[in-house]
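S.K.: Build me a model:
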Amino acid sequence: MVTCSFVQYQEISCIDYRAGTLLHVLPVHLMLTSQRKKAILDALERDGQVLAGELSATFCVSEDTVRRDLRELAAEGLLQRVHGGALPASPATAPFAQREDMESAAKRRIAKRAAQMIVPRQVVIVDGGTTSALLVRGLPADLEATVVTHSPSVAVALVEHPSVEVILIGGRLYKHSIVSVGAAAAEAISQIHADIYFMGVTGVHPTAGLTTGDFEEAAIKRALAARAAETVVLASAAKLNAASPYRIGEIGLAQSVIVEARTDAKLTEPIERAGVTVLRA
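M.R.: This is a model prediction of the structure:
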C-alpha cells in the first residue's frame, strides 16, 4: 500500500509500507506534469494498463489530476481511457494508406499463414484491412473457394483469380477502412453460413477484448463473427495489448489469433490464458 502525506511548504512524502521505505519527498510545485505523463506512459508500456487510484497514490496527487493527465494523453492518441484507468492506444487506427506501410513485413507473414488455413471449397469471410488485402493476393492460383467480403479492395484484388467466387457485401462505405457498414450490410451478412472468418482489428487485449476505431464497423465485425464456424484474428504486434474506443467483443469471440513468430511471449501469454489459440507466422 502506498500512502501520501502533506507536510509544510506543500512537500509530499510517499511511503511504500510493503517495503517500509520512503519512495520520495518532493515539493508539489516541482512536480512537472510532463514528468508525470511520461511516468504514466512508462507504466503502460511495462504493465499493460494503469489505474487512476494507483497513479494518484504513486504520484501523491488527486485522482482529478490523474484523470486530467489521462484525458490529455488520450487527446494526443497516446493511450485509451477506460473505466478506472487507461490501456495502451492502438496505432492501427491511422488512415488506410498510412497503415499499408506499418509493419509490412510482419503483415505479409501473417497473411501467408492465414492463407494456408483455407481449405478448397470453403466459404471464407475476409475482413477489410491491409493484412486482409495481402491475404487474398497470396491465395494459390488453383484454389477453389468462395470469398465473402465487405471490402471493395479485397473484392477487386480477387478479380483475376480464376477459381475464387467473390460475394461483395454492400452498404454505406466507411472510407477510413474502405469497407461497407450499416443496416444493408448487416442484413446481407445474416444470410451467410461461412466456414472461417479472418477478422481485422485495431486492438487485442486480454481484458478489453477485441476493439476497433468505429462504432458501426465494430457491429459489422460482430455480425460477421456470428456467421462463421471459426473466427481468426490477424494481429501484428502493434495491436497486441492495445485498445481502441469501440468493442467488438470478448477476446474469446475468436478461436485463434495469428501473430508474427518473433512476438514477445509476454504479449501472447495472456491471450492463451484466455483460451484463445495463438498461431505464429
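
S.K.: switch to C-alpha atoms for all contacts and neighbour counts from now on
M.R.: Noted.

S.K.: and Gln122, what does it touch?
M.R.: Gln122 makes contacts with Glu144, Ala145, Thr146, Ala194, Asp195, as judged by C-alpha atoms under 8 Å, 6 or more residues apart in numbering.

S.K.: Who wins on neighbours among these?
M.R.: In terms of neighbours by other C-alpha atoms under 10 Å, these top out with Ala194 at 21 neighbours.

S.K.: Just to check, Glu11 is in contact with Leu26?
M.R.: Yes - counting by C-alpha atoms under 8 Å, Glu11 does reach Leu26; the two are 5.8 Å apart.

S.K.: Assign Gln35 to helix, strand or coil.
M.R.: helix (DSSP: H, G, I helix; E, B strand; the rest coil).

S.K.: Report the central residue of this protein.
M.R.: Closest to where the C-alpha atoms of the chain average out (C-alpha atoms, centre = their mean) is Gly203, at 0.5 Å.

S.K.: Can you give me the distance of that one to Asp101?
M.R.: 18 Å (C-alpha to C-alpha, to the nearest Å).

S.K.: Can you identify each of the helices in the stretch 1-150 of the chain by residue range?
M.R.: Secondary structure of the stretch 1-150 of the chain (DSSP state H, counting those that start in this stretch): helices at 33-47, 52-59, 63-75, 96-99, 104-115, 130-137.

S.K.: buried sites along the shortest one?
M.R.: Buried residues in helix 96-99, counted by 16 or more other C-alpha atoms under 10 Å: Arg99.

S.K.: and for it, what are the contacting residues?
M.R.: With contacts defined as C-alpha under 8 Å, 6+ apart, helix 96-99 is touched by Ala92, Gly129, Thr130, His176, Ser177, Ile178.

S.K.: Does the second one touch Ser177 like I think?
M.R.: Yes - the pair formed by Gly129 and Ser177 meets the contact definition of C-alpha under 8 Å, at 6.4 Å.

S.K.: and these two? which has more neighbours close in?
M.R.: Shown here are Gly129 and Ser177; by other C-alpha under 10 Å, Gly129 has more neighbours (24 against 21).

S.K.: residues contacting the residue nearest to Arg71 when sequence neighbours are not counted?
M.R.: Among residues not flanking Arg71 along the chain, Arg81 sits closest, at 7.5 Å (C-alpha to C-alpha, 6 or more residues apart in numbering). Applying C-alpha under 8 Å, 6+ apart, we find Arg81 in contact with Leu70, Arg71, Ala74, Leu87.

S.K.: And Arg81, how far from Ala92?
M.R.: 16 Å.

S.K.: For the comparison step, fold the sequence that follows:
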Amino acid sequence: MLDYAAFPEQRQARIRQILTESGRVVCAELAIQMKVSEHTIRRDLHELSKEGICKKVYGGAVLQLPESGSFASREQKKSAIKDTIAQKAATLVKAGGCIFIDTGTTNLALAKALPVELSITVVTNSPVIAAELLHHPLCEVIITGGQLQRASGGATGATAVSQIQGIIFDQAFIGGCAMDPEAGLTGFDFADCEFKKAVIAQSNETIVALTPDKLPGVARYVVAKSRDIDVLVVDERIERGVFDTFAEQDIRIVCA
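M.R.: Take a look at the predicted model:
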C-alpha cells in the first residue's frame, strides 16, 4: 500500500480523484484513510484550492466546477438527462399560477415539457424560453428587459431586477452552475446571480432542477443557501450520499 505520508504529490493526486468522483471530501475521513494528520490534509486542500481544484468548506472541501461555456454550446450537452429532469420538474407546475422560469438549458427543456393545455402566466428573462412558450396558446408570456448575456442567455441588470420586484411568483424555477449542501446554489456570473437572488426574494416556492454533474460542486458567486431552496429536482441515479446530504438541509428532493 502506498505510504501517503511520504509521498505528498501522490496524496494530493488521490484527493483530486476523490473530489472528481464524489464532489466533496472530509478532512477527518481523508486523514484516517491516508494515515496522516488532519493538519496535513488541510494543507493539501489549501494547495489544491490555490490551483482552482476545490473550495475549502468547514471540515473539508468541495469540487470547484469549471465554467461551462455559452448557452448555445451547452444546449446539446446531456440533453437526454436534461429532458428527463425537466419533464419531472414540469409536473410540479401549478395550473393557473404565475411562475418564473430562469434562463438555462435545463429550464428551456422545462418550458418545452409544459403541457400545451396548461393555463398559466410565465415570466422569464430568456428570449429563447419566451419564444418556446409562444407555442402554448393558454400561456401568458412576460419577458424582462435588460442587458442580454451571451453566457447565460438571459437578461440581467437594473432594468430586469426592477421589473421582477413588481411581481409576486407562486413558483420560481431557478438555474445554477453548481450546488453543494453547505455552499448552496452558486453561479459564475455576478450579475446573473444577483438577478436570481431578486427572483427568489419574490417567490413563494423556489425550485431548482440540476443535472448530476453540478452536484455537489461550487462556482464563484452564491445565489442562495440550501435552506432557501424548497425543492431540488435531480436524476434518480444521483449518489445516495449526495442525496442524503441535501435532504439534511430540509430540501424536498424530487427524483426523475
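
S.K.: what TM-score comes out when they're superposed?
M.R.: After superposition, the two chains reach a TM-score of 0.86 (TM-score structural alignment, normalised by the length of structure 2), with 250 aligned residues with a C-alpha RMSD of 2.8 Å.

S.K.: related to what we said a few turns ago, Leu253 of structure 1: which of the contacts of helix 96-99 of structure 1 is nearest?
M.R.: Using C-alpha to C-alpha, Gly129 is the member of the contacts of helix 96-99 of structure 1 that lies nearest Leu253 of structure 1, at 18.9 Å.

S.K.: residues contacting the closest one?
M.R.: Contacts for Gly129 of structure 1 (C-alpha under 8 Å, 6+ apart) come out as Phe96, Ser177, Ile178, Gly200.

S.K.: before we move on, what SS does the equivalent of Phe246 of structure 2 over in structure 1 have?
M.R.: By TM-score structural alignment, Phe246 of structure 2 lines up with Ile271 in structure 1. Under the three-state scheme (three-state DSSP), Ile271 of structure 1 adopts helix.

S.K.: my read: Ile271 of structure 1 touches Val278, true?
M.R.: Yes - with contact defined as C-alpha under 8 Å, Ile271 of structure 1 reaches Val278; the gap is 7.4 Å.

S.K.: OK, contacts around the residue mapped onto Pro181 of structure 2 from structure 1?
M.R.: Per TM-score structural alignment, the equivalent position to Pro181 of structure 2 in structure 1 is Pro206. By C-alpha under 8 Å, 6+ apart, Pro206 of structure 1 lies in contact with Asn241, Ile251, Pro270, Ile271, Ala274.

S.K.: Now rank the residues you listed by neighbours and give me the top one.
M.R.: Result: Asn241 is most packed of the contacts of Pro206 of structure 1 (other C-alpha under 10 Å), 27 neighbours.

S.K.: quick one: the counterpart of Leu143 of structure 1 in structure 2 from His135 of structure 2, how far?
M.R.: Leu143 of structure 1 maps onto Leu118 in structure 2 when the alignment is built from TM-score structural alignment. From Leu118 of structure 2 across to His135 of structure 2, the span is 12 Å (C-alpha to C-alpha).

S.K.: more neighbours, those two?
M.R.: Each of Leu118 of structure 2 and His135 has its neighbours counted (other C-alpha under 10 Å); Leu118 has more, 15 against 11.

S.K.: Against Thr211 of structure 2, how distant is Arg237 of structure 2?
M.R.: Counting by C-alpha to C-alpha, the gap from Arg237 of structure 2 to Thr211 of structure 2 is 10 Å.

S.K.: Looking at these two, which one has more neighbours?
M.R.: Taking neighbours as other C-alpha under 10 Å, Arg237 of structure 2 and Thr211 compare with Thr211 leading, 20 against 10.

S.K.: hang on, isn't that one packed against Lys82?
M.R.: Yes - using C-alpha under 8 Å, Thr211 of structure 2 makes contact with Lys82 at a distance of 6.5 Å.

S.K.: so how many other residues sit close to the closest residue to Arg42 of structure 2 other than its chain neighbours?
M.R.: Excluding its sequence neighbours, the residue lying closest to Arg42 of structure 2 (C-alpha to C-alpha, 6+ apart) is Cys27, at 6.7 Å. Close neighbours of Cys27 of structure 2, defined as other C-alpha under 10 Å, add up to 20.

S.K.: who's in contact with Cys27 of structure 2?
M.R.: Glu38, Ile41, Arg42, Gly59, Gly60, Ala61 are the contacts of Cys27 of structure 2 under C-alpha under 8 Å, 6+ apart.

S.K.: what do you get for Ala218 of structure 1?
M.R.: Counting by C-alpha under 8 Å, 6+ apart, Ala218 of structure 1 touches Thr211, Thr212, Tyr246, Arg247, Ile248.

S.K.: switch the cut-off to 7 Å
M.R.: Thr212, Tyr246, Arg247, Ile248 (C-alpha atoms under 7 Å, 6 or more residues apart in numbering).

S.K.: And for Leu79 of structure 1?
M.R.: Leu73, Ala86, Leu87, Pro88, Ala89.

S.K.: residue in structure 2 matching it?
M.R.: So Leu79 of structure 1 corresponds to Cys54, using TM-score structural alignment.

S.K.: Repeat that for Gln116 of structure 1.
M.R.: By TM-score structural alignment, Gln116 of structure 1 lines up with Thr91.

S.K.: Ile196 of structure 1 now?
M.R.: Aligned by TM-score structural alignment, Ile196 of structure 1 pairs with Gln171 of structure 2.

S.K.: Now for its match: which residues touch it?
M.R.: Ile99, Phe100, Ser203, Asn204, Glu205, Thr206.

S.K.: Kindly report the same for Leu22 of structure 1.
M.R.: Here Leu22 of structure 1 is in contact with Cys14, Ile15, Asp16 (C-alpha under 7 Å, 6+ apart).

S.K.: Then Ala106 of structure 1?
M.R.: Taking C-alpha under 7 Å, 6+ apart as the test, what Ala106 of structure 1 contacts is Ser236, Glu260.

S.K.: neighbours of the aligned residue in structure 2 for Gly182 of structure 1, just the number please.
M.R.: Under the alignment by TM-score structural alignment, Gly182 of structure 1 pairs with Gly157 in structure 2. Neighbourhood size, Gly157 of structure 2 [other C-alpha under 10 Å]: 16.

S.K.: can you check the one 10 residues further on too?
M.R.: When neighbours are counted by other C-alpha under 10 Å, Ile167 of structure 2 registers 15.
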